[in-house]
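In: Here's a sequence, model it:
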Amino acid sequence: MKKLFLFLIAAVTMTFIACSDDDNGPTPIIQDADGDGIEDSVDNCPNAANADQADNDNDGIGNVCDPTPNGEVATCNDGIKNGDETDVDFGGSCAGLITVTGEITEDTTWTRDNIYLLGGKVVVGVGVTLTIEPGTIIKGKSGSGSLASALIVQRGSKINAVGTAERPIIFTSEQDNIQVGETAGTNLDQNDNGLWGGVLVLGNAPASLSGDVTEEQIEGIPASDTFGLFGGNDPADDSGDLAYISIRHGGALIGEGNEINGLTLGGVGSGTSISNIEIVGNEDDGLEIFGGTVDVSNVFVWSVADDGIDLDQAWSGTLTNGMVVQGLRSDSALELDGPEGSTTGGFTLNNITLVGNTDAAGTGSRRIADYRDGLEADINNVFVTGFSDVQLVRLNGDESATTYNNDLLNFMAWEFVLPAGVANVNAMHTLKDVTIATDFVTDSSTWASAVAEGAATVGADTSAFAWTYSNTKANLGF
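Out: Purely as a prediction, here's the structure:
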């Protein structure tokens, strides 16, 4: 009975249409909102598609019915995600550019849907926490001397800047054309140095300072700026958390021979967490640590114009898994200094890879490592490659020779890819201004050995650097 009923309804309908066509002319369209001659009830896109509707991408389909009405490119709040690496629709063309200057006086969060421009020295105020979301881009304004831009986390303040491998937090120059949602621009490379300042984190942990003072002005900040002081008596001081941060193209000149490092840590305590840091194209050092007790892991430095990693003033933490890739203008891959005051102490380096850079004439980056000022340290599991026969490991001065002789400066498991013409690892070691007896050079074969390229058993775990801009830019294959 049901099938018969449906059949009758269909038959009546067809009869009605036939009669109407024959007797009364075309059936009038009841509603056609978009004016396309198709009744809305059978129109796949009844409210858009034609000249009477906006069609931003000129594809013949009006915006209301078009899933991508902006030329298939994400813009503000159009429902299109900004690529597989994000789950947020914040379109680069609509992202805000927020200029920040002076002191941050209350807890503040910087979000990844904006770009933040450091208009000069931006200082996190005492008792204040600056939080930076994963994927956020911070650009530094060009300028030198008193106009150099930098982010300074002063003593008594905190930074919570924790990115991810997919969404690193990026500090770069205002000249970088990187946009919101991107991890790299297209107009700068590792040789673009000194275009802005850098990032400085300062704490209350102890440092061995000249004259046995408890505090000192950090390098790169004029003495008149008291927010540049670091040092104290709290080894467990907490300056916050930093992870998956890429710092690019910094190192602006403050004064003659005084530039800002990519990342500077001064008197930073063990309560602070620092891991997965990349520094690229800095005019001064990549990472420099002045005293303090903080541990650091997974550090990658590429093509800086001074030292790759510089450790000073009896820093007593541990750096685990680090890699320095030299540029042609680089100084020492490692510059390691001892105490400046009567307080002694040392640090530990584990799992380090150092890659030299030479041109056709055999010149380029200056040396593998420099040990100075009575350094105390344990430096273990280091792989060295790409250096020439004049780019050496240097023991510098009688103080350092003394700590070496007294087993306060120790090495274990170094492997060298020797340059052409060098047959023994002892030839990769040298002395400077050493007047006392030491077997540093002749004894190096007890802790160092030669290996073929690709056969190293020590050094950094490079897979930890797969997320970096350097890996993508230089096609390193991590």
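In: contacts and neighbour counts: CA atoms only from here.
Out: Will do.
In: gap between residue 123 and residue 106?
Out: 11 Å (Cα to Cα, to the nearest Å).
In: more crowded one of those two?
Out: residue 123 (23 against 13; other Cα atoms under 10 Å).
In: what secondary structure does that one sit in?
Out: State at residue 123, reduced to three classes by DSSP: H, G, I helix; E, B strand; the rest coil: strand.
In: Pull the contacting residues for it.
Out: Listed by Cα atoms under 8 Å, 6 or more residues apart in numbering, the contact partners of residue 123 are 102, 103, 104, 151, 152, 153, 154, 227.
In: Three-state assignment for residue 20, please.
Out: When classified by three-state DSSP, residue 20 comes out as helix.
In: Look up how far residue 212 lies from it.
Out: For residue 20 relative to residue 212 (Cα to Cα), the value is 105 Å.
In: again, but for residue 7
Out: 102 Å.
In: Next, the second sequence, to be compared with the first:
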Amino acid sequence: MKKLVLGLAILATTFTGCSSDDDGDTTRVPATGEITGDITSNIVYGYGNYTLKGIVKIQSGVTVTFEAGSTITADKANGDDALVVLNGGKLIAAGTASEPIVFTEASKVPGSWAGIIMYGDAPIVNSASAPAPQTAASEDGLTLTYGGSNSAHNGGTLKYVRVEYAGQVITQNNKEHNGFSFYSVGSGTTLENLVSYMGNDDGFEFYGGTVSAKNLISYGNKDDSFDWQDGWRGQANTNWYAYQTGTANYGIEVEAKSVNNAFWPIINGITLKRAAGTVTEAQSEVQLDAFQFKKEGNGEYNNIIIDGFKNQTSPTAKNGGAIQILDLATYNNQVAAGKIKLTNVKITNTDNDFISGAGTFTMSASSFNPTANWTTSTTATGANLTTGAWCTVNGVNLFQ
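Out: Modelled structure (predicted):
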């Protein structure tokens, strides 16, 4: 045991940068190193610049810590790269507003790596008939089982972390990745001040679970800014900001695997912006919406700004709108039953307030029951974020 402890201490020291010279200069010298393979023992990566090579997995029972200000760079030229936190493992990445922890990719091309993937055993729902606890297989190519009954699952702490150029899509709906992918992550996990920048799929995706997230920025991601399924039910979410530019689909895509749930997420303070000229990723997409509800998706959303979701005229004509209800079941069971609540909503520069996706019903403000489940406002403030290095890339403040 003593030899093991000593070995781990030496290993941790290896990744800690030096900090002073004979003249008392306290400038930190960043450590360097390569991160690869399965991580099977606790380790602290001191402030530094590291290379991420391959599918790196933090094993169950293992805690990996990155110090503030560190940069971890993947390189698609070496093959598939990802940082995966397996169920029972923990990732502690606690940056600061001035010294964020940045996960990036050498080529700076969207979709070049798989981002951060975290697994837990918090509850999910993916079938109306199966008894709880339910499980499912991941869609990231690892085909790992997620789900369970541990609502308080703790996958660690992510604060002031930025993921860049992720969202690798290898096979549609079979091997897909996002900036951040949270598979049945529990409420014991801390997610605060996170940025998903210029990815090729969703910025953030929640696959069930009970975790909540505060102060999120999804910028320039080519699919949805925020997405979830499997009955995600985080209750303490605040300050979500999305800016779509160039190519993008939905601001927030909400679904629950066609299960009419008695629970839902709550988010307060949302800003969804779409730059002029932004077009849908795939012309097969039905419409261009700030919110799309489908497959029994629901939730409570308050203090919302929606801006720029205009109609698309080319290459294919698409309607743009604030709210789309895609299917009749979601309309009947979620809208009419009062399980979708959008209050204090400010809509600007958007061609349609409501879109009826299925064509068998007509959405309007009167569709909500009671009418208090839909209220508009001219004074909504949306996401309230503090700027800093954590949300600045190449001199551009992402929170516009």
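In: for stretch 382-402 of structure 1, how far is the first residue from the last?
Out: This stretch, stretch 382-402 of structure 1, spans 23 Å end to end (Cα to Cα).
In: re the thing from before, checking the contacts of residue 123 of structure 1 against structure 2: which ones persist?
Out: Counting by both residues aligned by TM-score structural alignment, their matches' Cα atoms under 8 Å, these that remain in contact in structure 2 are 102, 103, 104, 151, 152, 153, 154.
In: Using TSV, please lay out these together with distance to residue 117 of structure 1 and secondary structure.
Out: Below are these laid out as TSV (distance: Cα to Cα, whole Å; DSSP: H, G, I helix; E, B strand; the rest coil):
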residue	distance to residue 117 of structure 1	secondary structure
102	12	strand
103	14	strand
104	14	strand
151	10	strand
152	14	strand
153	16	strand
154	19	coil
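In: right, and residue 308 of structure 2 touches residue 348 too?
Out: Yes. Using Cα atoms under 8 Å, residue 308 of structure 2 is in contact with residue 348, at 6.8 Å.
In: where exactly do the strands run in the stretch 201-350 of structure 2?
Out: Listed in chain order, the strands of the stretch 201-350 of structure 2 (DSSP state E, counting those that start in this stretch) span 204-207, 214-219, 226-229, 237-244, 252-254, 266-274, 288-293, 299-307, 320-325, 340-348.
In: distance between the ends of stretch 122-135 of structure 2?
Out: Using Cα to Cα, the end-to-end distance of stretch 122-135 of structure 2 comes out at 10 Å.
In: Contacts for it, please.
Out: Here stretch 122-135 of structure 2 makes contact (Cα under 8 Å, 6+ apart) with 136, 145-153, 184-186, 207-210, 230-232, 256-260.
In: for stretch 332-344 of structure 1, same thing?
Out: Looking at what lies outside stretch 332-344 of structure 1 - Cα under 8 Å, 6+ apart - the contacts are 207-212, 306-314, 324-326, 345-346, 354, 356, 365-376.
In: Please spell out the PyMOL selection for the buried subset of those residues.
Out: Under the burial definition 16 or more other Cα atoms under 10 Å, those of those that qualify are selected in PyMOL by:
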select buried, resi 207+208+209+306+307+308+309+310+311+312+313+314+324+325+326+345+346+354+356+365+366+367+368+369+370+371+372+373+374+375+376
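In: Structure 1: which residue goes with residue 82 of structure 2?
Out: Aligned by TM-score structural alignment, residue 82 of structure 2 pairs with residue 150 of structure 1.
In: mind listing what its match touches?
Out: By Cα under 8 Å, 6+ apart, residue 150 of structure 1 lies in contact with 118, 120, 121, 122, 140, 196, 197, 198, 199, 200.
In: And for residue 276 of structure 1?
Out: Going by Cα under 8 Å, 6+ apart, residue 276 of structure 1 touches 243, 244, 245, 297, 298, 299, 300, 464, 465.
In: Compare neighbour counts for residue 308 and residue 348 of structure 2 and give me the winner.
Out: residue 308 (24 against 16).
In: Just the element for residue 50 of structure 2, please.
Out: strand 48-58 (DSSP states H and E).
In: Check the offset of that strand from the chain's centre.
Out: Taking Cα atoms, centre = their mean, to the nearest Å, one finds the center of strand 48-58 of structure 2 at 20 Å from the center of the full chain.
In: Point me to the helix or strand that includes residue 110 of structure 2.
Out: Here residue 110 of structure 2, judged by DSSP H and E, is contained in no helix and no strand.
In: Trace it over to structure 1, please.
Out: Using TM-score structural alignment, residue 110 of structure 2 lines up with residue 193 in structure 1.
In: Spit out the contact partners of that match.
Out: Residues in contact with residue 193 of structure 1 (Cα under 8 Å, 6+ apart) are 249, 250, 251, 281, 282, 283, 304, 305.
In: Sort out for me which of those residues are in helices.
Out: Within the contacts of residue 193 of structure 1, no residue falls in helices by DSSP state H.
In: Mind putting the residues you listed into JSON lines with distance to residue 391 of structure 1 and neighbour count?
Out: Shown next, in JSON lines, are these (distance: Cα to Cα, whole Å; neighbours: other Cα atoms under 10 Å):
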{"residue": "249", "distance to residue 391 of structure 1": "25", "neighbour count": "31"}
{"residue": "250", "distance to residue 391 of structure 1": "25", "neighbour count": "36"}
{"residue": "251", "distance to residue 391 of structure 1": "24", "neighbour count": "33"}
{"residue": "281", "distance to residue 391 of structure 1": "21", "neighbour count": "29"}
{"residue": "282", "distance to residue 391 of structure 1": "21", "neighbour count": "37"}
{"residue": "283", "distance to residue 391 of structure 1": "20", "neighbour count": "29"}
{"residue": "304", "distance to residue 391 of structure 1": "16", "neighbour count": "39"}
{"residue": "305", "distance to residue 391 of structure 1": "16", "neighbour count": "25"}
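In: Just put the residues you listed in a markdown table and tack on distance to residue 474 of structure 1.
Out: Compiled in a markdown table, those are given as follows (distance: Cα to Cα, whole Å):
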| residue | distance to residue 474 of structure 1 |
| --- | --- |
| 249 | 16 |
| 250 | 19 |
| 251 | 21 |
| 281 | 13 |
| 282 | 16 |
| 283 | 19 |
| 304 | 15 |
| 305 | 18 |
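In: which one among those residues gets closest to residue 431 of structure 1?
Out: residue 305 (23.5 Å; Cα to Cα).
In: for that closest one, what are its contacts?
Out: By Cα under 8 Å, 6+ apart, residue 305 of structure 1 lies in contact with 193, 281, 282, 283, 284, 285, 327, 329, 330, 331.
In: Tell me the one of those nearest residue 259 of structure 1?
Out: Nearest member of the contacts of residue 305 of structure 1 to residue 259 of structure 1, counting by Cα to Cα, is residue 284, at 5.7 Å.
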